[in-house]
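**Student:** Pasting a predicted model and its sequence here:
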Amino acid sequence: MKTLKILGAAAAVAAFVSFSNAADAAVIDFTSSTQFPSINAQPLTGSVHGRSFQVTSQPGGSVFGTDGINAGKCSGLSLACDRDGLGVSNDEIDGDRESITIEFSSLINVVEFYVLDLFTSRNGRNQEVGSYRTFDGTTWSNLIDFTADSNEVVNSGDIGFLAVAVNLPVKAIEWSYSGANDNVGVGDYAVAGLAVTPLPAAAWFLLTGLGGLAGMRWLRKDRAADAA
């Protein structure tokens, strides 16, 4: 019975951690002229949840660019949509040697990120594709592709919005060009922002402690059975 109570408490803490993370989510919004009055500078810097970050682009020395979007299409999104977001040299990532990286001073949980100008062709046969990878402080992950929403149609007044779930602790994340084409223009997109939460270190320590208590109880039961 005590073991069940311990496991129940652990589950409750885990649920609390999940709820707290959702409640504590903050959006780094590159489309916001309030958060980032000027984005034509390198590195672009800021802070969130007690961590500093900087954003750079490749090739080195290039500047971020932006253009206007149909802000009316942003209703219901977690973005200001004063601008498209971040691109390289011009208003988007549109070449196989171009990338944008955000690096944090310490690990942070990336819930999801947002891109704009990622479209599906009018005939629905082709979708633009971007790529990203994450860095955990030791190694980079493999590239992961993300594909335009089929409802975000090029030259239709849509904004090419896509939210991509990550849900990982990361030290850095990099976005790059995949080379895919939408049958209208090059496969390109703008990095609009990302939602992040602090790592719940104290809660995980509590979970570890509860797990240890459960393990000790099982060990004592095993020893008692052996003695009998």
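**Tutor:** Great, that's in hand. Here the structure is a predicted model, which means the values were calculated and not measured.

**Student:** Going by C-alpha atoms from here, please, whenever you check contacts or count neighbours.
**Tutor:** Fine.

**Student:** What about Gln42, how many residues nearby?
**Tutor:** 15 (other Cα atoms under 10 Å).

**Student:** right, and it touches Gly65 too?
**Tutor:** No: between Gln42 and Gly65 there is no contact under Cα atoms under 8 Å: 11.4 Å.

**Student:** Show me the helices in the protein, by range?
**Tutor:** Remark: helices assigned in the chain by DSSP state H are 2-23, 201-227.

**Student:** Buried residues, the shortest one. List them.
**Tutor:** Residues of helix 2-23 classed as buried under the neighbour-count rule (16 or more other Cα atoms under 10 Å) are 3, 6-7, 9-10, 13-14, 17, 21.

**Student:** helices and strands around it, which ones?
**Tutor:** Other elements packing on helix 2-23 under the criterion 3 or more Cα pairs under 8 Å, 6 or more residues apart in numbering; DSSP states H and E are helix 201-227.

**Student:** Just want the angle from the helix it packs on to helix 2-23.
**Tutor:** Per axes from the mean of the first three to the mean of the last three Cα atoms, to 10 degrees, the angle that helix 201-227 makes with helix 2-23 is 170 degrees.

**Student:** quick check: longest strand of the chain.
**Tutor:** strand 99-116 (DSSP state E).

**Student:** returning to that earlier point: do you know which of the helices of the chain lies nearest Gly85?
**Tutor:** With Cα to Cα, the closest approach to Gly85 among the helices of the chain belongs to helix 2-23: 23.6 Å.

**Student:** what sits up against the closest one?
**Tutor:** 197-198, 200, 203, 207, 210-211, 213-214, 217 (Cα atoms under 8 Å, 6 or more residues apart in numbering).

**Student:** Straight-line length of stretch 171-191, end to end?
**Tutor:** Stretch 171-191 has its terminal residues 18 Å apart, counting by Cα to Cα, to the nearest Å.

**Student:** okay, now the one to match up with it:
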Amino acid sequence: MATDTNHGSSLAFSSGGVSGTITAELTGIGSGMASPAIIEEVGDGLGIRSSWIDPDDDIDSEGFEETMVFTFDRVVQLDFITFGDVDSDDDWTISVNGTTVNSQSDPFYFSNYFSNIWADTFTVSAFRDGLLGLNADDSFTIQSFGASVVPLPAAAWFLLTAVGGLFGGRWLRGSRGAAAA
């Protein structure tokens, strides 16, 4: 049996040039009076333990609405999320750049749902009301997510090359004038 690891209300990560923080948040009636949400690492992924009302370590919104916030140190390209401990009646809400999608896709590929997948934050939430009209007993974890460093756009390389060409041309003209004198 896997041992649960308590990470407090936030967890730092870094891999492949992508780094940031994962934070657990609670919303809903009475959430301001609750003890801070705790990120729990269990055998099937990361979950949230929200209070004594909800000792479960999945993202399940028992007691309070639970949200896991992924914040990156810079803008990244969001690739995918995989979920753990998923049942057929689980559904989740994913938000990026002010756009929200309700889904049951596992793995969840950002490019299938969002037109702009460059962001510095995204959230994954479970709510008590059965978002897709299904049974309201959501209970899942985040197994993994993929994000890539955003490459310097081709237009920026073109601009740098053009500026370099201008300075190179001035340098060549300057050296020719000195040689002729």
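**Tutor:** Nice, I can see it. Predicted model, so just to flag it, every value in this text is computed and none were measured.

**Student:** Quick one: neighbours of Phe167 of structure 2, just the number.
**Tutor:** Look at Phe167 of structure 2: counted by other Cα under 10 Å, it has 12 neighbours.

**Student:** And it, what's its match in structure 1?
**Tutor:** Here Phe167 of structure 2 stays unmatched in structure 1, going by TM-score structural alignment.

**Student:** circling back to that earlier point, adding distance to Ser141 of structure 1, write the buried residues of helix 2-23 of structure 1 out as a markdown table.
**Tutor:** Below are these laid out as a markdown table (distance: Cα to Cα, whole Å):
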| residue | distance to Ser141 of structure 1 |
| --- | --- |
| Thr3 | 38 |
| Ile6 | 35 |
| Leu7 | 33 |
| Ala9 | 34 |
| Ala10 | 30 |
| Val13 | 29 |
| Ala14 | 26 |
| Val17 | 25 |
| Asn21 | 23 |
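
**Student:** related to what we said a few turns ago, what residues of the longest strand of structure 1 count as buried?
**Tutor:** Neighbour-count burial for strand 99-116 of structure 1 [16+ other Cα under 10 Å]: 99-104, 107-116.

**Student:** repeat for stretch 88-102 of structure 1
**Tutor:** For stretch 88-102 of structure 1, by 16+ other Cα under 10 Å, it's 88-89, 91-94, 98-102.

**Student:** And for stretch 46-62 of structure 1?
**Tutor:** Across stretch 46-62 of structure 1, burial judged by 16+ other Cα under 10 Å covers 53-58, 62.

**Student:** which residues in structure 2 form strands?
**Tutor:** 5-6, 10-15, 18-27, 38-42, 45-49, 65-84, 92-96, 99-103, 108-109, 118-126, 141-149.

**Student:** Phe13 of structure 2 contacts His7, correct?
**Tutor:** No: look at Phe13 of structure 2 against His7 with Cα under 8 Å: they stay out of range, at 11.7 Å.

**Student:** Now check structure 2 for the residue matching Pro43 of structure 1.
**Tutor:** Match for Pro43 of structure 1 (TM-score structural alignment): Ser10.

**Student:** Excluding covalently adjacent residues, which one is nearest to that match?
**Tutor:** Closest residue in space to Ser10 of structure 2, ignoring its immediate chain neighbours: Thr23 at 4.3 Å, by Cα to Cα, 6 or more residues apart in numbering.

**Student:** aligned partner of the one you found in structure 1?
**Tutor:** Match for Thr23 of structure 2 (TM-score structural alignment): Thr56.

**Student:** who's in contact with its match?
**Tutor:** Thr56 of structure 1 neighbours (Cα under 8 Å, 6+ apart): 42-44, 100-102.

**Student:** what's the distance between it and Ala202 of structure 1?
**Tutor:** 32 Å.

**Student:** for Phe19 of structure 1, same thing?
**Tutor:** 15 Å.

**Student:** same question, Gly185 of structure 1
**Tutor:** 49 Å.

**Student:** got it, and Val129 of structure 1?
**Tutor:** From Val129 of structure 1 across to Ala202 of structure 1, the span is 38 Å (Cα to Cα).

**Student:** of those two, who's got more company?
**Tutor:** Under the neighbour definition other Cα under 10 Å, Val129 of structure 1 and Ala202 were set side by side, and Val129 has more, 23 against 10.
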